[in-house]
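Asks: sequence? don't have it. structure:
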């Protein structure tokens, strides 16, 4: 097997803890059972709720009344067929899950463009980033209006911007066969723009701070603003400047004071030629760098950005932070991310800044580890993105690569076919990409408060969508090889007239290339074509059903 390449250069030893119209599609055979008519008991031409079904709660203006009221007969539906536990599984029981969703809003939203792909700045020179690349267009459409962020360790080491076709300087830029030095110019940005337009994506750029040159950065900003227009969301000055002193980008050390002074020079020069483009920063993985950026007197300071890789102990020195499946599938992993993200949100909110997480992933470690390419990474990705959005983070970029699936970075959400270092430009998504797709394909809406009890290793989210429907997401991280199906009792804020579902599933935590959505390696079935959750109770607030372990299930209820 070809050698594995790191997703990016080895980092310091530790990281800080912490309705689009539906696309037409036929229902997949693996998804549904044969059509079963739901028998409606009709005493006359109207249908009345039975006492005790919870139908007397008050409803907000604009929603269906929840008092006993006439309903038409129940329509015919097709039930969703989810996979069961693997044959021979021990079927360890899981405590039943009880979820009660309120009409009260959390105060945060799930918006289109939440989840995106982070790439190295040198990838801007890759001719495969084009609207002519059908496979990339398809993938990014499945990520539904993603942000493509360009930065990574490459930007301060081996990225050279030139609008005049200069040669890359012979000193100061260092690469290797897998990570070469690249020159990037306006033609590369114009080619990328064809991809953004074809896939309905946006872009966020990072300028080189490793080689101090505010004028060159301003020249890049000027061309980018002209070429991308409103699709350009932000600039960041440097990538992870907190590591410059330790990793040799700036020999002799690099302080927050030096960073702020250089940041000011860059921001002023860039703002003079691209005055409408926000500055985000510091793009660091050390929280001590957040406040200096916030306090910096620079124009267009709109976004606090930070990086986070929850599992950072690459040498195993901290067993709880080592990249193992046992660590990924644990409540500590969820809580660690939650705590770190809340810390960033707190300081950003106090300063009136938006909060982005433009570079993240399970582990900061190069090469393969237990979590690479696994179904566990899909379960983690979906929960991580949803929890971050519910807390208030508005952009998340999962760090990825344009290299090949064989031999390329194993944690990349996307990869190309072809022999090692010879990508053929046909891109596919790995397991963690399907986790991204599940979140991206949601309708978007405002998070609702809920009470959740039981369910073992499960996480619950609820949203009120723009059309008045309610979405409920249940991330079932119980072991798909061992755990029995979980009995779920869900109480909705209003009576449900329809209840459909889509589901990500896989046979085991460690399974590679086996994650599917609705039985196929593709995006979720369009909302209008989804099958009904088995056991759906027409006209009732309370829904009872079972969920297979190792799944992410998105339920949508119309009232």
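Replies: Received, thanks. As the structure is a computational prediction, the values presented were derived from the model and not from experiment.
Asks: okay, CA-based contacts and neighbour counts for the rest of this
Replies: Noted.
Asks: Residue 132 is in contact with residue 193, isn't it?
Replies: No - Residue 132 lies out of contact with residue 193 (Cα atoms under 8 Å); the separation is 11.2 Å.
Asks: who's more crowded, these two?
Replies: residue 193 (25 against 14; other Cα atoms under 10 Å).
Asks: Could you give the number of residues near the nearest residue to the more buried one once chain neighbours are set aside?
Replies: Excluding its sequence neighbours, the residue lying closest to residue 193 (Cα to Cα, 6 or more residues apart in numbering) is residue 228, at 6.3 Å. If you count neighbours by other Cα under 10 Å, residue 228 ends up with 19.
Asks: show me where the stretch 251-400 of the chain has helices.
Replies: 256-273, 290-295, 325-328, 331-351, 375-391 (DSSP state H, counting those that start in this stretch).
Asks: I'd like to know which elements the last one is packed against.
Replies: Using 3 or more Cα pairs under 8 Å, 6 or more residues apart in numbering; DSSP states H and E as the contact criterion, the elements in contact with helix 375-391 are strand 97-110, helix 325-328, helix 331-351, helix 431-440, strand 470-476, strand 551-558.
Asks: Can you tell me how far residue 483 is from residue 84?
Replies: Separation of residue 483 from residue 84 (Cα to Cα, to the nearest Å): 10 Å.
Asks: how about the strands in the stretch 401-550 of the chain?
Replies: 414-419, 422-429, 445-453, 458-465, 470-476, 486-496, 498-505, 516-517, 540-547 (DSSP state E, counting those that start in this stretch).
Asks: Mind checking these for the one nearest to residue 302?
Replies: For residue 302, the closest of the strands of the stretch 401-550 of the chain is strand 445-453, at 22.5 Å, according to Cα to Cα.
Asks: for the closest one, which positions count as buried?
Replies: 445-450, 452 (16 or more other Cα atoms under 10 Å).
Asks: List the contacts of it.
Replies: 97-111, 390, 460-466 (Cα atoms under 8 Å, 6 or more residues apart in numbering).
Asks: Check the offset of stretch 447-459 from the chain's centre.
Replies: 20 Å (Cα atoms, centre = their mean, to the nearest Å).
Asks: Can you get me the start-to-end distance on it?
Replies: Taking Cα to Cα as the criterion, the two ends of stretch 447-459 lie 14 Å apart.
Asks: In addition, the following structure is provided for comparison:
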């Protein structure tokens, strides 16, 4: 019996170590990182054998699929007065059309603060047309532009100047001109800021707004019975969202809200590093909006958003490569909180615009390249759970699965290279990498995705990727400082 017991003990000592998870304390910052690697598993395949960087380990739960990223997730938002500009939203700029087409499906939104200062002329443009009036000519040009792109329109009505019957006539014309390209009307832009903007007396409340909104809804539906609506189009104001969804859930098809990372642009303390810092506000806000929407059988969209509010964004922040990385990470956050899309506020030569037109020349700006990376790495996929081991590194990791391919987006928002260890639930055969890069975080040119930039005609195609054979469940990949990588795993 004693000999048999000793024999069994020796066998147990040989077997147990192979069943125990290893805790690996690593990393240049002295952070404990639980890699949870079984000792009988092979070491991760090194995609870049000689690469260095601060180690970060992520684990992707490939069999735990969540929300699907909408096919028309990407979008652009324009001020209403942009309809008056000769090279915006009217099809006169072939480069603008091509740049938008590169993004695939999407949504246009026309509104903004200027919608509260524009008037409806109900006639074609002429020499006598006032500079603050929208004519049938501009609406027809918008309709043609929308149909050419295949992007439907969310159109904002002027609630700041309270004229339900006048705006109902505008809505009727817009509906007739756009036809099936009309996604929804909105009555009012950021009404919860009307007191601050001077459109109403201080103290303008949700109760004031909801009565005025319903008057607009009734006036429009009287002339255009099936007109679709969205709202409340507030900036922040989660309590307004909840009240509006509960009261008007049968009158709207979509909840819409706005979000800006920071501001105002005049704040001298804001730098490009500011927008790359972890955003502790956005996720909590989106959860409130999603809960209020879902509770009433609705979904929501950020109909207007960007990096810095006021002044069209901030030079050196909104118009540099850091904004590409910010936009990419922000869109992922919205998708992971069941948002149906993001419309980046844009137009002409504004600092934060995704597509700029200066002196008749149209070009892609930093936010645009973040949108491209999101299109290739997220749109149409189902969100996966990504677990990141404890780290103080300024980075973000996201993933979806689409048609059997797991697409992982790795974003390095700091000034040190990162060496990621990517751990998968399922065995991987091949890995393909397309990178989002620029000469520096504050670069305004030289921005590329997949080794390519849009040309002067707006054409874009990925020029270079990296391909690797893996044939196991884990690999390491380097993501240099201030860059991102879209990693397709098959």
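Replies: Sure, I can see it. As the structure is a prediction and not an experimental result, all values here were calculated from the model.
Asks: Tabulate the helices and strands packed on helix 375-391 of the first structure in a markdown table, adding columns for distance to residue 397 of the first structure and mean neighbour count.
Replies: Shown next, in a markdown table, are these (distance: least, Cα to Cα, whole Å; neighbours: other Cα atoms under 10 Å):
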| stretch | distance to residue 397 of the first structure | mean neighbour count |
| --- | --- | --- |
| strand 97-110 | 15 | 18 |
| helix 325-328 | 19 | 19 |
| helix 331-351 | 14 | 16 |
| helix 431-440 | 10 | 28 |
| strand 470-476 | 20 | 24 |
| strand 551-558 | 20 | 24 |
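Asks: do you know which of the ones you listed lies nearest residue 117 of the first structure?
Replies: helix 431-440 (9.3 Å).
Asks: packing partners for the closest one?
Replies: So helix 431-440 of the first structure, by 3+ Cα pairs under 8 Å, 6+ apart, packs with strand 115-120, helix 375-391, strand 498-505.
Asks: re the thing from before, could you provide the strands of the stretch 401-550 of the first structure in TSV, with additional columns for distance to residue 380 of the first structure?
Replies: Output for the strands of the stretch 401-550 of the first structure, formatted as TSV (distance: least, Cα to Cα, whole Å):
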stretch	distance to residue 380 of the first structure
strand 414-419	16
strand 422-429	16
strand 445-453	19
strand 458-465	11
strand 470-476	9
strand 486-496	19
strand 498-505	12
strand 516-517	15
strand 540-547	17
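Asks: Those strands: which one's closest to residue 185 of the first structure?
Replies: Residue 185 of the first structure sits nearest to strand 422-429 of all these, at 21.1 Å, using Cα to Cα.
Asks: As a markdown table, the helices and strands packed on helix 431-440 of the first structure with distance to residue 259 of the first structure would be great.
Replies: Shown next, in a markdown table, are those (distance: least, Cα to Cα, whole Å):
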| stretch | distance to residue 259 of the first structure |
| --- | --- |
| strand 115-120 | 21 |
| helix 375-391 | 28 |
| strand 498-505 | 43 |
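Asks: With mean neighbour count as extra columns, can I get those in JSON lines?
Replies: Putting these into JSON lines (neighbours: other Cα atoms under 10 Å) gives the following:
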{"stretch": "strand 115-120", "mean neighbour count": "26"}
{"stretch": "helix 375-391", "mean neighbour count": "24"}
{"stretch": "strand 498-505", "mean neighbour count": "26"}
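Asks: Residue 284 of the first structure is nearest to which of these?
Replies: That would be strand 115-120 among those, by Cα to Cα, at 14.6 Å.
Asks: once aligned to the second structure, how far is whichever helix or strand comes after the closest one on average?
Replies: Note on strand 115-120 of the first structure: by DSSP states H and E, the next helix or strand toward the C-terminus is helix 134-142. Mean deviation of helix 134-142 of the first structure relative to the second structure after superposition (mean Cα distance after the TM-score superposition for the first structure): 1.0 Å.
Asks: Read off where helix 134-142 of the first structure ends up in the second structure.
Replies: Mapped onto the second structure using TM-score structural alignment, helix 134-142 of the first structure covers residues 94-102.
Asks: so who does the aligned residue in the first structure for residue 178 of the second structure touch?
Replies: With TM-score structural alignment defining the correspondence, residue 178 of the second structure maps onto residue 228 in the first structure. Going by Cα under 8 Å, 6+ apart, residue 228 of the first structure touches 189-190, 193.
Asks: Just give me the residue closest to the centre of the second structure.
Replies: Centroid-nearest residue in the second structure: residue 331, 2.6 Å away (criterion: Cα atoms, centre = their mean).
Asks: Surely that residue touches residue 342?
Replies: Yes - between residue 331 of the second structure and residue 342 there is a contact at 6.9 Å, judged by Cα under 8 Å.
Asks: Residue in the second structure paired with residue 120 of the first structure?
Replies: That one, residue 120 of the first structure, aligns with residue 79 by TM-score structural alignment.
Asks: Same check on residue 386 of the first structure?
Replies: Looking across to the second structure (by TM-score structural alignment), residue 386 of the first structure lines up with residue 332.
Asks: mind listing what the nearest residue to residue 138 of the first structure once chain neighbours are set aside touches?
Replies: The spatial neighbour of residue 138 of the first structure that comes closest, neighbours along the chain excluded (Cα to Cα, 6+ apart), is residue 199 at 7.3 Å. Residue 199 of the first structure is in contact with 131, 137-138, 140-141, 145, counting by Cα under 8 Å, 6+ apart.
Asks: in the second structure, which of those remain in contact?
Replies: Contacts from those that recur in the second structure, judged by both residues aligned by TM-score structural alignment, their matches' Cα atoms under 8 Å, are 137, 140-141.
Asks: Pick the one among these closest to residue 268 of the first structure.
Replies: Of those, the one sitting nearest to residue 268 of the first structure (Cα to Cα) turns out to be residue 140, at 33.3 Å.
Asks: before we move on, the earlier item: from what I can see the match of residue 386 of the first structure touches residue 396, true?
Replies: No - applying Cα under 8 Å as the test, residue 332 of the second structure and residue 396 come out as separate, 9.5 Å apart.
Asks: and residue 275 of the second structure, what is it in contact with?
Replies: So residue 275 of the second structure contacts 261-262, 307, 317, 322-323, 326 (Cα under 8 Å, 6+ apart).
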